[in-house]
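Visitor: here are the coordinates; sequence isn't available:
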């Protein structure tokens, strides 16, 4: 049977090929926004459309015509909305779940197929790599078991997508907070945690928390004159 994996994150070409080899099924990767449309999907006629690390809104005509499955890094209905990893860590939450849910009109409101535990220790890049492996296992489970999604239960808590300026560590008071801010933004393509003086900007990566200090890589640039 044919399946589609739609992801805007690098690395999913290899993951798609690995899943195809494991299952013996046909898998097609969509990695840009314009290709997730009815014309493309009708040519494939997929049983499921899996959307790990997909950064765009799924068109209504797509999720109404095909069973689309989103993977969200919270224990839904807690943590609906944007920037789940950063919102969790900034709240001091270091263990979460990845929820596989059916795409619906509301943001992260669809019924749940399966949940799996995920640790939020390490850099954002390390966490995303762990999540990708976990999502691969969840995709294989869904293909093999065809679970019926169950409506979400509990009081919803919604997250707002974080803005780049929220990575400023200027107001943080503890080493633990600073360490969390650096690591939760330490992934390819993310605006890193930063600190600014009148003339300079410092961006931090690869943080290591010691007993009484933090070791980290820092890039110092001159701010543009306004």
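Guide: Yep, it's here. From a predicted model like this one, the values you see are computed outputs, not experimental measurements.
Visitor: going forward, measure contacts between C-alpha atoms and count neighbours the same way
Guide: Fine.
Visitor: got the contact list for the residue nearest to residue 26 when sequence neighbours are not counted?
Guide: Nearest non-adjacent residue to residue 26, counting by Cα to Cα, 6 or more residues apart in numbering: residue 2, 4.6 Å away. The contact partners of residue 2, by Cα atoms under 8 Å, 6 or more residues apart in numbering, come to 25, 26, 27, 28, 44, 45, 46, 47.
Visitor: Among these, which lie within helices?
Guide: The helices, defined by DSSP state H, take in residue 44 from those.
Visitor: unless I'm mixing things up, residue 222 is touching residue 203, no?
Guide: No - with contact defined as Cα atoms under 8 Å, residue 222 does not count as touching residue 203 (11.5 Å).
Visitor: Just want to know which of these two has more residues nearby.
Guide: residue 203 (19 against 12; other Cα atoms under 10 Å).
Visitor: so which helix or strand takes in the more buried one?
Guide: strand 200-209 (DSSP states H and E).
Visitor: rewinding a little: could you flag which of the contacts of residue 2 are buried?
Guide: By neighbour count, with 16 or more other Cα atoms under 10 Å, these hold 26, 27, 28, 44, 45, 46 as buried.
Visitor: this is the comparison structure:
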């Protein structure tokens, strides 16, 4: 098929790679503009752009696709370029820009989106993190026909993945990226064979997955141990959860439910040893297994306490 691909992060580049390896004709890639990143804050290309360039695929990086907006002239040029390609379909994966209706209607078969959730649950920007944070036991990937609403279009394919107890956002991301790459190839085959059948989403079951904000990263020990552990898993690797001890922000990368310690206050340090730092919560307690102090490395609790003293006290 003749495809225009729109995506930006690693999750999207996995799908683009699968399309290229399967022999589809990628006429154009749309991706976000290069962003400053790293210690030197140098401009960095997205994962999708790096792959496209290595494969010799043309790339466009518009700031916006609104034809009537501030960057309308740039958007019109992109629109005209896509129209000249006459794509069969546009595949969209974590692109980060809104596609106006005129773009959605350009391809012969419209636009297919690879979404990392079991729609209509977890529509929006952070479906992987929100599923873990909520304590969901399963998630998956949906291949959806895009329309003007946010992740509201009918679903062509859907497949479930179990969320394991030791899954963090990074591990679950990789599982879903691989699954999405496989499902989009199946979806394109169905389009080509005229066997595609779409199912309208149940609006009453829709839940929104809001974008992760750094302000959410603070660990609040007045929550239950289960809620705290899920949040730590969900926010690994970004932005990482933080708890303050004597006004020192310490990142907590891994923890587990340590059971009940009657009479313990929320935030109170119960015990410190090589197996972990046990901290009381409003319900049960958590055993912190991996930590990182400012400017330091991510360490196991056993390594961390060799250079950091937790005297009797509490996390804030």
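Guide: Great, that's in hand. Keep in mind that what you see is a predicted model, and the values were worked out from it rather than measured.
Visitor: Next, the TM-score between them, please.
Guide: The TM-score (TM-score structural alignment, normalised by the length of the first structure) is 0.82; 217 aligned residues with a Cα RMSD of 2.6 Å.
Visitor: and the longest helix seen in the second structure, what other elements does it pack with?
Guide: Once the second structure is assigned using DSSP H, the helix that runs over the most residues is helix 169-192. Packing contacts for helix 169-192 of the second structure, counted by 3 or more Cα pairs under 8 Å, 6 or more residues apart in numbering; DSSP states H and E, involve helix 10-21, strand 111-115, helix 127-133, strand 138-145, strand 155-162.
Visitor: The first structure: which residue goes with residue 147 of the second structure?
Guide: Superposed on the first structure with TM-score structural alignment, residue 147 of the second structure falls opposite residue 104.
Visitor: Check residue 243 of the second structure too.
Guide: Residue 243 of the second structure maps onto residue 195 in the first structure, by TM-score structural alignment.
Visitor: Let's verify its match: helix, strand, or coil?
Guide: strand (DSSP: H, G, I helix; E, B strand; the rest coil).
Visitor: Mind listing what's buried along stretch 104-118 of the second structure?
Guide: Buried, per 16+ other Cα under 10 Å, within stretch 104-118 of the second structure: 104-107, 109-118.
Visitor: ok, the spatially most central residue of the first structure - contacts?
Guide: For the first structure, the residue nearest the mean C-alpha position is residue 53 (4.8 Å; Cα atoms, centre = their mean). When the contact criterion is Cα under 8 Å, 6+ apart, the partners of residue 53 of the first structure are 7, 8, 9, 71.
Visitor: For residue 115 of the second structure, see how far away the closest residue to residue 177 of the second structure other than its chain neighbours is.
Guide: Nearest residue to residue 177 of the second structure in three dimensions, chain neighbours excluded: residue 11, at 5.3 Å (Cα to Cα, 6+ apart). According to Cα to Cα, to the nearest Å, residue 11 of the second structure and residue 115 of the second structure sit 10 Å apart.
Visitor: Repeat that for residue 163 of the second structure.
Guide: Distance from residue 163 of the second structure to residue 115 of the second structure, counting by Cα to Cα: 16 Å.
Visitor: swap in residue 98 of the second structure?
Guide: 15 Å.
Visitor: ok, now residue 127 of the second structure?
Guide: 8 Å.
Visitor: Find the nearest non-adjacent residue to residue 185 of the first structure, please.
Guide: Residue 185 of the first structure's closest residue in space is residue 192 (Cα to Cα, 6+ apart), at 5.2 Å.
Visitor: Surely the one you found and residue 169 touch.
Guide: No - contact between residue 192 of the first structure and residue 169 fails when scored by Cα under 8 Å: they sit 10.4 Å apart.
Visitor: quick one, which of these two is more surrounded?
Guide: Set side by side, residue 192 of the first structure and residue 169 show more neighbours around residue 192, with 23 against 18, by other Cα under 10 Å.
Visitor: tell me the secondary structure for the more buried one?
Guide: Residue 192 of the first structure ends up coil, using three-state DSSP.
Visitor: what's the span of stretch 123-131 of the second structure from first residue to last?
Guide: First-to-last residue span, stretch 123-131 of the second structure, Cα to Cα: 11 Å.
Visitor: which residues in the first structure does that stretch match up with?
Guide: Stretch 123-131 of the second structure maps onto residues 80-88 of the first structure, going by TM-score structural alignment.
Visitor: which of the contacts of residue 53 of the first structure tops the neighbour count?
Guide: residue 71 (25 neighbours).
Visitor: what do we get in the second structure for that residue?
Guide: Checking TM-score structural alignment: residue 71 of the first structure goes with residue 114.
Visitor: Now do that match against residue 182 of the second structure, distance only.
Guide: Applying Cα to Cα to residue 114 of the second structure and residue 182 of the second structure gives a distance of 10 Å.
Visitor: Also residue 287 of the second structure?
Guide: Residue 287 of the second structure sits 38 Å away from residue 182 of the second structure, going by Cα to Cα.
Visitor: Which one of those two is surrounded by more residues?
Guide: residue 287 (24 against 15).
Visitor: wait, what's in contact with the more buried one?
Guide: Going by Cα under 8 Å, 6+ apart, the list of residues near residue 287 of the second structure reads 255, 256, 257, 258, 276, 277, 278, 279.
Visitor: How about residue 83 of the second structure?
Guide: Counted by Cα under 8 Å, 6+ apart, residue 83 of the second structure has contacts residue 106.
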